[in-house]
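# structure, please.
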Amino acid sequence: MTQPLAPGSVIGIFGGGQLGRMLAMAGAGLGFDIHVYDPDRDCPAGRVATRICAAPWDDMGAVQSFAARCDAVTFEWENVPAAALDAAQSRTPVRPGRKSLELTQDRLTEKTFIRDAGGGTVEFAEVGSLAELETAVEKIGRPCILKTRRFGYDGKGQAVIRDETDLAAAWAEIGENPAILEAFAPFQRELSIVAARTLTGEVAAYPLAENDHSGGILRVSKAPALVSPGLQSQALDIATAIGNGMEHVGVFAVELFDVDGGLVVNEIAPRVHNSGHWTMDACACSQFEQHVRAVAGWPLGPCSPHSACEMINLIGEDVVPWRALAADYSARLHLYGKRTVRPGRKMGHINRISPLPRQS
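The predicted model follows:
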């Protein structure tokens, strides 16, 4: 199906977290009915959707029944089981498709794909045992970082290896799971580009954002990043090659290291991304609307910002002073509807917008 979905069509979302919630709200704004599939009936996205299907990921009957009610299905996180996508695909178009998941669910597969697509990466090695870890560290050198190949996010499933680190302890720290060892990148700053690709292969991207992380969690994004036109062009070329290589439909993000004025790819997110939240208040078309447009086969919206923005994540107890945040006229407050505050949990974000800097 390549015909655009008409308003009133049903778009399904696999996953009911905050990204699904903001996708559902954007989709409703374009006139679509949004159905959400998530094991938790009380998930944040389900409470703003037209319909919630609460069932396990391995219930293929429920997945197929859900998909049969939808004109297209998308997802808000990359750990949706591939079998669920296959089951949904038998009933309705799934956008993006299985290839985007397969390439990004496994860090080793992802890094190899990035390298083969022409994106620069740090040196890396496959690790399947303590002996292989010892060999890889000897080859790559210290410091380096050990990451599980699957199911890691926000700093989980990772162990930094420094001069004093005991390798057996690092291997135990990640649960002795299949892993990838990566060299440290001597970066000046962390950047990301959020892009969208259509059914016909058109790619459009927002300006680069500059990101600050702490404890493996994104804390602040500033956009547009102060970069040269050449660096922005290089980032777009990288995103275009990756989007085409994945045959992606929808929004995706590429996290980058700025190393001596050049870009090294850290990882890919085959979905809307935390570092793109600034687009909600600084652009005419947010990343969430952009994703819905691409999935529905609509023309992409404009990616150029009308304002500069500082996006600040509200992590755990950061959300407690919500009254003061809501009273701050300089900030746009976005809360995710999560019932319980926990350390390290993303509870919301604020966007502080300001005039774009004048071009010299």
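# CA atoms for contacts and neighbours, from now on please.
Fine.
# could you look up the SS state of residue 221?
Look at residue 221: counting by DSSP: H, G, I helix; E, B strand; the rest coil, its state is strand.
# tell me where the stretch 1-150 of the chain has strands.
Here the stretch 1-150 of the chain has its strands, by DSSP state E, counting those that start in this stretch, at 10-14, 33-37, 51-53, 72-75, 124-127, 144-148.
# wait, which of these is closest to residue 83?
Residue 83 lies closest to strand 10-14 among these, at 12.5 Å (C-alpha to C-alpha).
# what's the spacing between that closest one and its chain's center?
Distance of strand 10-14 from the chain centroid (C-alpha atoms, centre = their mean, to the nearest Å) equals 18 Å.
# tell me the helices and strands packed up against that strand.
If you count contacts as 3 or more C-alpha pairs under 8 Å, 6 or more residues apart in numbering; DSSP states H and E, strand 10-14 packs onto helix 18-29, strand 33-37, strand 72-75.
# the closest residue to residue 115 other than its chain neighbours and residue 111, how far apart?
The shortest distance from residue 115 to any non-neighbouring residue, by C-alpha to C-alpha, 6 or more residues apart in numbering, is to residue 121 (6.3 Å). From residue 121 across to residue 111, the span is 7 Å (C-alpha to C-alpha, to the nearest Å).
# how about stretch 109-129, which residues are buried there?
110-111, 113-114, 117, 119-122, 124-128 (16 or more other C-alpha atoms under 10 Å).
# need the contact partners of the helix of greatest length in the chain.
For the chain, the helix that runs over the most residues, judged by DSSP state H, is helix 229-246. Here helix 229-246 makes contact (C-alpha atoms under 8 Å, 6 or more residues apart in numbering) with 99-100, 103, 114, 117-119, 193, 195-197, 201, 203, 205, 207-208, 252-254, 261-263.
# next SSE after it?
For helix 229-246, the following helix or strand on the C-terminal side (DSSP states H and E) is strand 250-259.
# and the angle from that next one to helix 229-246?
Here the directions of strand 250-259 and helix 229-246 differ by 130 degrees (axes from the mean of the first three to the mean of the last three C-alpha atoms, to 10 degrees).
# packing partners of the following helix or strand past strand 250-259?
Once the chain leaves strand 250-259, the next helix or strand it forms, by DSSP H and E, is strand 262-269. With contacts taken as 3+ C-alpha pairs under 8 Å, 6+ apart, strand 262-269 sits against helix 107-116, helix 229-246, strand 250-259.
# distance between the last one and the chain's centre?
Averaging C-alpha positions (C-alpha atoms, centre = their mean) puts strand 250-259 9 Å from its chain's average.
# in it, what counts as buried?
For strand 250-259, the buried set under the neighbour-count rule, 16+ other C-alpha under 10 Å, comprises 250-258.
# which strands and helices sit next to it?
Checking 3+ C-alpha pairs under 8 Å, 6+ apart, strand 250-259 ends up next to strand 189-197, helix 229-246, strand 262-269, helix 287-296.
# re the thing from before, want to try JSON lines for the strands of the stretch 1-150 of the chain, with distance to residue 171 as columns?
Putting the strands of the stretch 1-150 of the chain into JSON lines (distance: least, C-alpha to C-alpha, whole Å) gives the following:
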{"stretch": "strand 10-14", "distance to residue 171": "33"}
{"stretch": "strand 33-37", "distance to residue 171": "35"}
{"stretch": "strand 51-53", "distance to residue 171": "39"}
{"stretch": "strand 72-75", "distance to residue 171": "32"}
{"stretch": "strand 124-127", "distance to residue 171": "10"}
{"stretch": "strand 144-148", "distance to residue 171": "8"}
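# please generate a structure for the following sequence too, so the two can be compared:
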Amino acid sequence: MILTPGATIGILGGGQLGRMLATAAAELGLSVHIYCPDTDPPAAAVAAGTTIAPYEDAEALARFAAAVDVVTYEFENVPVSAVEGLGDRVRPGPRALEVAQDRLTEKAFLAECGLPVAPHRGVSSPEEIAGALTDLGGVGILKTRRMGYDGKGQVRLVPGVDVARAFASIGEVPAIVEALVPFDAETSTVLARGADGRTAAYTAPANEHSEGILRRSTVPGPLTAGLEAEAQRLTADVAEALGYVGVLAIEWFVTGDPANPLVANEMAPRVHNTGHWTQDAAVTSQFENHIRAIAGWPLGSTARTADAVMLNLIGHDADDWQRHLDTAGAKLHLYGKRDTRPGRKMGHVNVLSRGVDFRAGG
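Next comes the predicted model:
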């Protein structure tokens, strides 16, 4: 399936990723129709059409499918059943969602693909949490198996922790305990895979998180040329195993251990926050390459055109948006969200060229 200009892409989800995908599609002469259950989604402001309905509404999904030529999704918590009901026009397919929606399944799948992962145990009771903690050396992270993102649905476990309270804090749902991985840096591989199976990867950035939320990505990042190539190879193996079409991201811990220098943290079957710098510092952005891939078009160059720092604007960081207009080399991207809340991603700034000292509030 190869789309022609004037075709319509359907996107499940209406957040900022859908918004930036819609903008990239429009620049290629393609229309976008958004489907999401939320009223006033950010992506609707730049989409040609919008359907507001639950993902479980089969009739609304059928009407949506009839109005578009191909379907993609902008986040991984779309119900798999909704994607399966749309048939083979969904790119990437439902298997990627199945894997990414369950942390235990994801760990097993990544390991099967040859990626090193942290030691872990599946748990469903305080007793199992206590046993897992003992097995894993007395410290770890308790995470819900499903629906966690940006640090939500997880709690750190230390010796003497009240495991019943920890389990209650995540809603007493099936979970996973992961061993803590000592690391020197965090990075990610953002890779596009076309319908023809060809791949193209972006420079891996240095990623900085606070309270589980990405704050900053910097390119060039922490990887040597050899490790960069290995991370790209492993990510391509994951994409191949999934029969993936679109942009895929793998987050990594860089350990400094010569025997095991990279440990996979998680997979995201979509465009990724750590790839936002590509909008202004790569020949082809991750958003354009995702659209190219699902349209059946050749991928664009992922070559980096500048050094860059991407800074997320979280919550009220965005209130001071005007000062970023005066920052040398800065490109401001706001998501059009009406309500500002702590921890909510409101926009980001890409600052180009080497040597720019750019800190929130500075």
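# work out the TM-score between the chains.
Overlay of the two chains. TM-score (TM-score structural alignment, normalised by the length of the first structure): 0.96; 353 aligned residues with a C-alpha RMSD of 1.3 Å.
# circling back: return the closest of the buried residues of strand 250-259 of the first structure with respect to residue 221 of the first structure.
Ranked by distance to residue 221 of the first structure (C-alpha to C-alpha), those are led by residue 255 at 12.0 Å.
# contact partners for the alignment partner in the second structure of that closest one?
With TM-score structural alignment defining the correspondence, residue 255 of the first structure maps onto residue 251 in the second structure. In this structure, residue 251 of the second structure makes contact with 186-189, 264-267, judged by C-alpha under 8 Å, 6+ apart.
# so which of those residues wins on neighbours?
Counting neighbours by other C-alpha atoms under 10 Å, residue 188 leads those with 30 neighbours.
# surely that residue touches residue 205?
Yes - Residue 188 of the second structure is within contact range of residue 205, at 6.4 Å (criterion: C-alpha atoms under 8 Å).
# common neighbours of the two, please.
In contact with both residue 188 of the second structure and residue 205: residue 274, using C-alpha under 8 Å, 6+ apart.
# nearest to residue 139 of the second structure among the contacts of residue 251 of the second structure?
Using C-alpha to C-alpha, residue 265 comes nearest to residue 139 of the second structure of the contacts of residue 251 of the second structure, at 16.8 Å.
# to residue 156 of the first structure, which of the helices and strands packed on strand 10-14 of the first structure lies closest?
Using C-alpha to C-alpha, the nearest of these to residue 156 of the first structure is helix 18-29, at 18.6 Å.
# against the second structure, where does the closest one fall?
Aligned by TM-score structural alignment, helix 18-29 of the first structure falls on residues 16-27 of the second structure.
# what's the mean deviation for the matching stretch versus the first structure?
Comparison of stretch 16-27 of the second structure with the first structure after fitting gives an average deviation of 0.3 Å (mean C-alpha distance after the TM-score superposition for the first structure).
# that stretch: which residues count as buried?
Across stretch 16-27 of the second structure, burial judged by 16+ other C-alpha under 10 Å covers 16-26.
# widest-spaced pair of these?
By the measure C-alpha to C-alpha, 16 and 26 form the most distant pair in those, at 15.3 Å.
# before we move on, back to that, the longest helix of the first structure against the second structure, how far on average?
Aligned to the second structure and superposed, helix 229-246 of the first structure gives a mean residue distance of 0.9 Å (mean C-alpha distance after the TM-score superposition for the first structure).
# give me the neighbour count for the equivalent of residue 242 of the second structure over in the first structure.
Residue 242 of the second structure maps onto residue 246 in the first structure, with residues paired by TM-score structural alignment. Neighbourhood size, residue 246 of the first structure [other C-alpha under 10 Å]: 21.
# same question for residue 71 of the first structure.
That count, for residue 71 of the first structure with other C-alpha under 10 Å as the rule, works out to 19.
# on that earlier part again, closest one to residue 337 of the first structure among the helices and strands packed on strand 250-259 of the first structure?
Counting by C-alpha to C-alpha, residue 337 of the first structure lies closest to helix 287-296 out of those; the figure is 17.3 Å.
# how close does that closest one sit to the second structure?
After superposition onto the second structure, helix 287-296 of the first structure sits on average 0.3 Å from its aligned residues (mean C-alpha distance after the TM-score superposition for the first structure).
# just after that helix, pick out the following helix or strand.
For helix 287-296 of the first structure, the succeeding helix or strand toward the C-terminus, using DSSP H and E, is strand 308-315.
# the helix or strand just after that next one vs the second structure, average distance?
For strand 308-315 of the first structure, the succeeding helix or strand toward the C-terminus, using DSSP H and E, is helix 322-327. For helix 322-327 of the first structure, the mean deviation from the second structure after alignment is 2.0 Å (mean C-alpha distance after the TM-score superposition for the first structure).
# mean shift between whichever helix or strand comes after helix 322-327 of the first structure and the second structure?
Downstream of helix 322-327 of the first structure, the next assigned helix or strand under DSSP H and E is strand 332-335. Compared with the second structure after fitting, strand 332-335 of the first structure has a mean deviation of 0.3 Å; criterion: mean C-alpha distance after the TM-score superposition for the first structure.
# give me the residues contacting whatever helix or strand comes next after strand 332-335 of the first structure.
Counting by DSSP H and E, the element after strand 332-335 of the first structure in chain order, helix or strand, is strand 346-354. The contact list for strand 346-354 of the first structure, computed with C-alpha under 8 Å, 6+ apart, reads 278, 281-282, 307-316, 319, 330-338, 341.
# repeat for stretch 158-165 of the second structure
126-127, 129-130, 138-140.
# quick one, which of those residues are buried?
The neighbour count (16+ other C-alpha under 10 Å) marks 126, 129-130, 138-140 as buried among those.
# among those, which are located in helices?
Using DSSP H, the subset of these located in helices is 126, 129-130.
# quick check, nearest of those residues to residue 224 of the second structure?
For these, the nearest to residue 224 of the second structure is residue 129 (37.2 Å; C-alpha to C-alpha).
# that closest one pairs with which position in the first structure?
Correspondence of residue 129 of the second structure to the first structure, assessed by TM-score structural alignment: residue 133.
# find the nearest non-adjacent residue to its match, please.
Nearest non-adjacent residue to residue 133 of the first structure (C-alpha to C-alpha, 6+ apart): residue 127, at 5.5 Å.
# show the contacting residues for the alignment partner in the first structure of residue 75 of the second structure.
By TM-score structural alignment, residue 75 of the second structure lines up with residue 77 in the first structure. For residue 77 of the first structure, the contacting residues are 14-15, 270-271, by C-alpha under 8 Å, 6+ apart.
# separation between the match of residue 255 of the first structure and residue 15 of the second structure?
According to C-alpha to C-alpha, residue 251 of the second structure stands 21 Å off from residue 15 of the second structure.
# same question, residue 148 of the second structure
17 Å.
# and if you look at residue 50 of the second structure?
Using C-alpha to C-alpha, residue 50 of the second structure is found at 12 Å from residue 15 of the second structure.
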